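Novice: Fold the following.
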Amino acid sequence: MQFKFIPLAIALAYTGSAGAQEVIKIGHVAPVSGPSAHLGKDNENGAKMAIDDLNAKGIKIDGKPVKFVLQLEDDGGDPKQGTSVAQKLVDAKVNGVIGHLNSGTSIPASKIYYDAGIPQISPATTQTKYTQQGFKSAFRVVANDAKLGGTLGAYAVGKMGIKKIAVIDDRTAYGQGVADEFAKGAKKAGGGVEIVAKEFTTDKATDFNAILTKIKAKNPDLVFFGGMDSVAGPLLRQMKALGINAKFMGGDGMCTESLPKLAGAAAANGVVVCAEAGGVSGEQQKGMDDFVARYKKKYNADVQLYSPYVYDALMTMGTAMQQANSAQPAKYLPVLQNIKYQGVTGLISFDAKGDIKDGALTLFTYTDGKKTKIEVIH
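Specialist: This is a model prediction of the structure:
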């Protein structure tokens, strides 16, 4: 009897191939540099948690074990950088993209993903234009500006009894969009409300004295700001320093755990009212509480804002691949369009445009330096 010897390298290669995993590459884009880096890092953390959970499931697609991997990219919140990293992800042949955070980067990048046939789920883009471009590859898991801004406008007039409003935006796609929708919502609510001032700044500004001095002369009951927390905090500080005693309202971009640190004593109890584009209540609250606790244990940090939505976006994409039995974009995209996934932020399903169906909003204020829920609005 003759024994056939197989060289060790060949033997190892052969045995290794039997359990070889197919790699599914997911791109993730957020600003991990610049003024919103703390939010971008929060997003990345949510994506990493989802990847770990998907891989822990031991998923098989088309009968083969798969491994999900992340390709992390930084768009710095800059539209040019955003399109550059979008092309980089396309060239890397990713199977899908989670991102971007800012509307100003997500909207131009969405054309690049659409042209390449790569599904994109944004966990944070609220500008209405994002899903109105006719791109069947673009989805979002949060309510859009029309709902977010409009609801805040109606709440300010109807629930808070506001009569005189000053509006400031940072001229970004997100900031201008949510501010415009807020003004529309406030006017639609009636009640004799008056927009007494409309001013704008930039997303990198630090000195607001000129516009705030103009606003002070108008004596508003409320100042609405369209922009991110990195500008909202200093703006609120300077309002207090100038003796403007109006309420301060804004959208999800400023509705973060960091706002009290950025605003200091100016974010006194009940001064700020803001909305997060999502929300859970009742039985769903336990799932969100569990996520927050897991996040804290894993990163020794609090959830800032969007990480639960990033987590849900990625888990939704992974589920669509499982149901389609394929990670090829052309094969799982039709499944994604009709998905129903119960996430930590609620039920994820999309309308014909890619907007989340029945998107909820949560209104918050700040009490003793902590973000405090007011109510969930559907």
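Novice: make it CA atoms for all contacts and neighbour counts henceforth
Specialist: Will do.
Novice: how far is the helix or strand hosting Val69 from where the chain is centred?
Specialist: Per DSSP states H and E, Val69 falls inside strand 64-74. Centre-to-centre, strand 64-74 and its host chain are 20 Å apart (C-alpha atoms, centre = their mean, to the nearest Å).
Novice: in it, what counts as buried?
Specialist: 66-70, 72-74 (16 or more other C-alpha atoms under 10 Å).
Novice: how about a markdown table for the residues you listed, with distance to His100 added?
Specialist: Output for the buried residues of strand 64-74, formatted as a markdown table (distance: C-alpha to C-alpha, whole Å):
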| residue | distance to His100 |
| --- | --- |
| Val66 | 25 |
| Lys67 | 23 |
| Phe68 | 19 |
| Val69 | 18 |
| Leu70 | 14 |
| Leu72 | 11 |
| Glu73 | 10 |
| Asp74 | 9 |
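Novice: tell me what the strand holding Val69 is packed against?
Specialist: In terms of contacts (3 or more C-alpha pairs under 8 Å, 6 or more residues apart in numbering; DSSP states H and E), strand 64-74 is packed against strand 22-30, helix 37-56, helix 79-91.
Novice: Before we compare anything, build this one as well:
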Amino acid sequence: MRVRHLAATSCLLTALSFGVAACGSDDDDSSGGSGASTTSESSSSGGSTVTIYSSLPLQGDSRPQSVSVNNGEELALEKAGNKAGKFTVKFVKLDDATAAAGKWDPGATSGDARKAAQDKTTIAYLGEFNSGATAISLPILNEAGILQVSPSNTAVGLTRSQGADKGEPDKYYPTGKRTYGRVVPADHIQAAAQVSYQKDNGCKQLFILNDKEVYGKGLADQVAPIAKAQGLTVIGNEGIDPKAANYRALAGTIKAKGADCIFFGGITQNNAVQLWKDLNATIPSAKLFGPDGVAESAFSEKIGSKAEKQTYITNPTLDPKLYPQSGQDFFKEYKAKYGADPEPYAIYGYEAMSIALQAITDAGDKGNDKQAVIDAFYKIKNRESVLGTYSIDENGDTTLSDYGGNRIEGGKLTFDKVIKAATS
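Specialist: Take a look at the predicted model:
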């Protein structure tokens, strides 16, 4: 057994204990693309059928959004005739949540990743939805040499060292080679969009909260310095207890500090609805800002009509009419097939599947070879997609950068404006 494999096993145990990955690597080659990219017979399934796995939280408040993402993925595969080049594609949907947690769970997530890693026909893995979950599955899939494409991860540390925690992103890549990418802009883009939205709405005194997870805390820590650099006064940056019965005392403290705007870095499933209700009751004049982690019906339908008027959400999904024709067609086809409008991330599920299929197709006769498909993914440039034209950069990130500002009306997210994020 290789030393780095032992390290990865140790890292997994740590991840399961703390809900985040703590994986290091003795290799320094984690820059650009997939490292020294040579294909081999050992990474090939040798068959004409390949499998793409999806891992999303299908229990708790995340379920409506996740089902919509899976629907988008299925729609893309169906449109491709269940084929990628000469290969037939099998699609398997996994659940990274548990009923007990009511959201993504470390054990379920690692179980999904191991299942895909142990299947010799696996060619790609679409997930996770939550960045904290990917911090657990990514090292496992990286060891197995499987392309992982997320429709929704935004934590910068999964792909970039700038603005990331110590050891990121290298600790997620025990092989020293990159195997991960995403079709949604990372949080250095969202943080800049958030601050732009806050400034546009007259914020002066900003209090920042986070849910202490990889995604939420990471985003909060991105927002704080950008807000300061752009002239806002940041009067607090605190983590909340996601299991608290209420946040009335916290809301009182924030009110006493004179905040006119409050930003929450976190997800719906970490008690965001209760937080919003208590902030509304205590500081009804403050503007409340949330990220894409709460851009879903499980949040918008529950905060109440009074809190709606205070609420501003950033979300990478734009107004349908702002997408190219293929994107506009997606919204029509989705509603025709599933009888309802898609949740915000459904179009990103469609694109995650579509770009994985392109990578398989671009690999040609080696479309059943894991390394060949990874190499093909990192070479994708100027892809014309439902989201617009973009490339995959050396980190595995999309070059798309536009964000949407959203309000809530009658329990539904409504598009407000396009935000051009000033990341510099």
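Novice: Can you give me every residue that contacts the residue nearest to the spatial centre of the first structure?
Specialist: Residue closest to the average C-alpha location in the first structure (C-alpha atoms, centre = their mean): Ala124, at 1.9 Å. Ala124 of the first structure is in contact with 99-103, 140-142, 306, 309, counting by C-alpha atoms under 8 Å, 6 or more residues apart in numbering.
Novice: Swap in 7 Å and give it another go.
Specialist: Residues near Ala124 of the first structure by C-alpha atoms under 7 Å, 6 or more residues apart in numbering: 101-102, 142, 306.
Novice: Doesn't it lie inside a strand?
Specialist: No - Ala124 of the first structure: not assigned to a strand; according to DSSP: H, G, I helix; E, B strand; the rest coil it is coil.
Novice: That one maps to what in the second structure?
Specialist: Taking TM-score structural alignment for the superposition, Ala124 of the first structure sits opposite Ser152 in the second structure.
Novice: Next one: the nearest residue to Ala37 of the first structure once chain neighbours are set aside from Val66 of the first structure, what distance?
Specialist: For Ala37 of the first structure, ignoring the flanking residues on the chain, the nearest one in space by C-alpha to C-alpha, 6 or more residues apart in numbering is Pro31 at 5.4 Å. In this view, Pro31 of the first structure and Val66 of the first structure are 29 Å apart by C-alpha to C-alpha, to the nearest Å.
Novice: Which one of the buried residues of strand 64-74 of the first structure is nearest to Val273 of the first structure?
Specialist: Asp74 (30.1 Å; C-alpha to C-alpha).
Novice: from what I can see the closest one touches Val32, true?
Specialist: Yes - counting by C-alpha atoms under 7 Å, Val32 is a contact partner of Asp74 of the first structure at 5.5 Å.
Novice: neighbours around Lys240 of the first structure, how many?
Specialist: When neighbours are counted by other C-alpha atoms under 10 Å, Lys240 of the first structure registers 16.
Novice: That one sits in which helix or strand?
Specialist: Element membership for Lys240 of the first structure, per DSSP H and E: helix 229-241.
Novice: So for that helix, what gets flagged as buried?
Specialist: 229-240.
Novice: ok, for Thr151 of the first structure, nearest residue in space, not its chain neighbours?
Specialist: Gly185 (6.5 Å).
Novice: Work out for me the element that neighbour sits within.
Specialist: helix 173-189.
Novice: now that helix, how far from the centre of its chain.
Specialist: 19 Å.
Novice: what's the angle between the helix or strand that that helix is followed by and helix 173-189?
Specialist: Once the chain leaves helix 173-189 of the first structure, the next helix or strand it forms, by DSSP H and E, is strand 194-200. With axes from the mean of the first three to the mean of the last three C-alpha atoms, to 10 degrees applied, the angle from strand 194-200 of the first structure to helix 173-189 works out at 170 degrees.
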